[in-house]
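One predicted model, sequence on top.
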Amino acid sequence: MNNLSVLVIDDDTEHAEYLVEYLSQIQALSHIKVTQSPQEGMKELLQTHYDLLFLDMHMPEITGIELLKSLSLPPTIVVTAHPSFALECFDIDTVVDFIEKPVTLIRLTRAVQRATQEISPMLPKALFLKVGHKMQQFNIDDILYIEADGIYCKIHTKSEVTLANINISDIEKKLSNTNLVRLHKSFIYNLTRITSFDNRHLWIDKQRFSLGVQYRGKLSQILNAKPAE
C-alpha cells in the first residue's frame, strides 16, 4: 500500500529531522508534514486529512497523551524517550505502535507495516463521480489514468473513456488514500498500472506519458526506485 500522508508532531527539532530522514526512505509514505508543537498539530489535524500520525509524548503545555484523548486521531505511532507512557498509550484504540527513541529505520518500517494493516480496511475500493445527470461508480483498480479536460475529467479504463463533471484538482482530493497519484498538471496515474518510467516519462502498457517537471522526483520516491537516465 503506497501514497500514505503522514503528520509528525515533535517539539524536538533535531529528532524530528532525524525521523523524517528515515520516513522518507519508506516506500509507503509519500507526503510527510512536521509540526513542532501540539497546538500546531491539532490545527493541522482539524484542517487536513492524514493517514498516519507520529506523536511525541513529552511536550510543553499539551502532552501526547492529552492530545490522544482530546481528538479523534488517525492511526498513531508513538515515538518517545519515555517508556513509562507505554501502558497508558496501548489503552487508546488509535495507538498502533509504541517506539522508544532513538529510532531505527528497521523499527520504523515495522511500525508502518503494522499501521497499514489498520488502514487497509478503510481504503476506498470505488469512486462515485457525476457523469451527466447521475452519479456513476468507478472501480478504482480499473482506472488506468485520469485526464484533465477543462473543468471536466476523462476517466480512462481499459474498456472505455468517460467524461466526469469534476475538475482534476477536486478529483485529486478524493484520491488521497488510493494508488491514483497526480504526476502531471493534467494527469493522474494509477501506480499499479505503470509498466516503466524514466526521468521524463512513464508508460502504461505501451502508451507513453510525460512527467510534470515538479513531479519528476515524486514518482521515484513513491516507487522507491531510481529512474533510468
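The structure has been received and is ready for your questions. What you see is a predicted model; the values in this text were computed from it and never measured.

Every contact and neighbour count from this point should use C-alpha atoms.
OK.

nearest spatial neighbour of residue 99, skipping sequence neighbours?
Using Cα to Cα, 6 or more residues apart in numbering and skipping residues adjacent in sequence, the residue nearest residue 99 is residue 79, 4.8 Å away.

Where does that neighbour sit: helix, strand or coil?
When the structure is split into helix, strand and coil by DSSP: H, G, I helix; E, B strand; the rest coil, residue 79 lands in strand.

Next, count neighbours for it.
Residues contacting residue 79 under the criterion other Cα atoms under 10 Å number 25.

Put this next to the first one:
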Amino acid sequence: MKPYDNIKPRCLIVDDEPLARDVLRRYLLKLPVLELVGECSNAIDAFVFLQANEVDILFLDIRMPELLGTELIQSIKNPPKVIFTTAYKEYALDGFELDAIDYLLKPIRFERFLKAVNKALPGYENALLSNEPFDLEKKSGIDSIYLRIDRKQVRIVLDEILYIESDKDYIKIFTNDKMHVCRQTISSLEAMIDKHKFVRIHRSFIVPIDKIKSYTHELVEINKKELPIGKLYLNQFLKMVKS
C-alpha cells in the first residue's frame, strides 16, 4: 500500500497486477484535478485502507486472489464511487448490480478512462478537459515505464525505444543496444504509452513516430530495419505521420 496526500477528489487504485496499476497511475497524473491517495495490490489491503481513509473514486479490479473486487464492495457499508477495471466481460452484470459508475475492460484507453471519470464526477467536466490531459504528459515528466523482466521491474526509457514486437504472449522491446523480453500482450503495453508518440502499424508492431526514417504503404524503415504495415492499421498510421 502506498499512501499519498489527501486532496479532493481522492482516488484509490486496487489491482493485483503492477502493470495495470501503472496504467491507471499514469492516467491519473494527466488529470491534476484528481489526487491519488493510495494503491493496493489486493482487496484485503483495500478494505483496511478504506476503513481509515476517505476515498471519492475507487478504481477496482474484480478478479483478484482471496477476495474479489465485487465481494469487497459488498463488505463495505458506504463504499465510494466505483469504477471497475477488469479483463473479463462476464463480470459486467455483477458490477452494474452493485451500482458501479462504469466498467472498463482492459486494456483501457485514456479516452475511455476519461469518460468514466466524467461520469463519476458530474460538474468536473470542464475542469478535467481544460487541463488538456494529453499535453500534461510532458509537464508530468513521464519519460519511462517499468516492465517485469527476469523477475525484476526494469525501467524502459521511452525515447530509447526503436520498436516493439509481439511474439504470442511476449513482447520484445528493441533499443539501440539491447532487446528486452517481457511476458505481456502488445495491447496492454500500447495502453501504457503515449499514442501521440507511438503508433501501432501491425498487430505485431508498435513504432515511435520520431524514429521512422522512411515509409511506404507497405512498410516503415527504422534503424535500417523494415517493418510491415498491416492493412487494418494503414489509415491510422498515415493520419498520424501526416499530422
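Happy to help now that I have it. These figures come from a predicted structure and were not determined experimentally.

Just give me the match in the second structure for the residue nearest to residue 99 of the first structure.
Structural correspondence for residue 79 of the first structure with respect to the second structure (TM-score structural alignment): none, the position is unaligned.

Now do residue 79 of the first structure against residue 139 of the first structure, distance only.
Using Cα to Cα, to the nearest Å, one gets 37 Å for the distance from residue 79 of the first structure to residue 139 of the first structure.

Pull up the aligned stretch in the first structure for stretch 18-27 of the second structure.
Matched against the first structure by TM-score structural alignment, stretch 18-27 of the second structure finds no partner residues.

which residues are contacting that stretch?
By Cα atoms under 8 Å, 6 or more residues apart in numbering, the surrounding residues in contact with stretch 18-27 of the second structure are 13, 14, 15, 36, 39, 41, 110, 113, 146, 147, 191, 192.

Of these, which belong to strands?
Residues of these located in strands (DSSP state E): 13, 14, 36, 39, 146, 147.

Any quick PyMOL command for the buried ones out of the residues you listed?
Only the buried members of these end up in this PyMOL selection, burial being decided by 16 or more other Cα atoms under 10 Å:
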select buried, resi 13+14+36+39+147
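
Out of the ones in strands among the contacts of stretch 18-27 of the second structure, flag the one nearest to residue 101 of the second structure.
Checking those against residue 101 of the second structure with Cα to Cα, the nearest one is residue 13 at 14.9 Å.

does the closest one really touch residue 35, like I thought?
No - proximity of residue 13 of the second structure to residue 35 does not meet the contact threshold set by Cα atoms under 8 Å, at 11.1 Å.

follow-up on the earlier one: let's have the contacts of stretch 18-27 of the second structure in JSON lines, adding distance to residue 222 of the second structure.
Listed next are the contacts of stretch 18-27 of the second structure as JSON lines, based on distance: Cα to Cα, whole Å:
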{"residue": "13", "distance to residue 222 of the second structure": "37"}
{"residue": "14", "distance to residue 222 of the second structure": "38"}
{"residue": "15", "distance to residue 222 of the second structure": "36"}
{"residue": "36", "distance to residue 222 of the second structure": "38"}
{"residue": "39", "distance to residue 222 of the second structure": "38"}
{"residue": "41", "distance to residue 222 of the second structure": "38"}
{"residue": "110", "distance to residue 222 of the second structure": "27"}
{"residue": "113", "distance to residue 222 of the second structure": "32"}
{"residue": "146", "distance to residue 222 of the second structure": "24"}
{"residue": "147", "distance to residue 222 of the second structure": "23"}
{"residue": "191", "distance to residue 222 of the second structure": "22"}
{"residue": "192", "distance to residue 222 of the second structure": "22"}
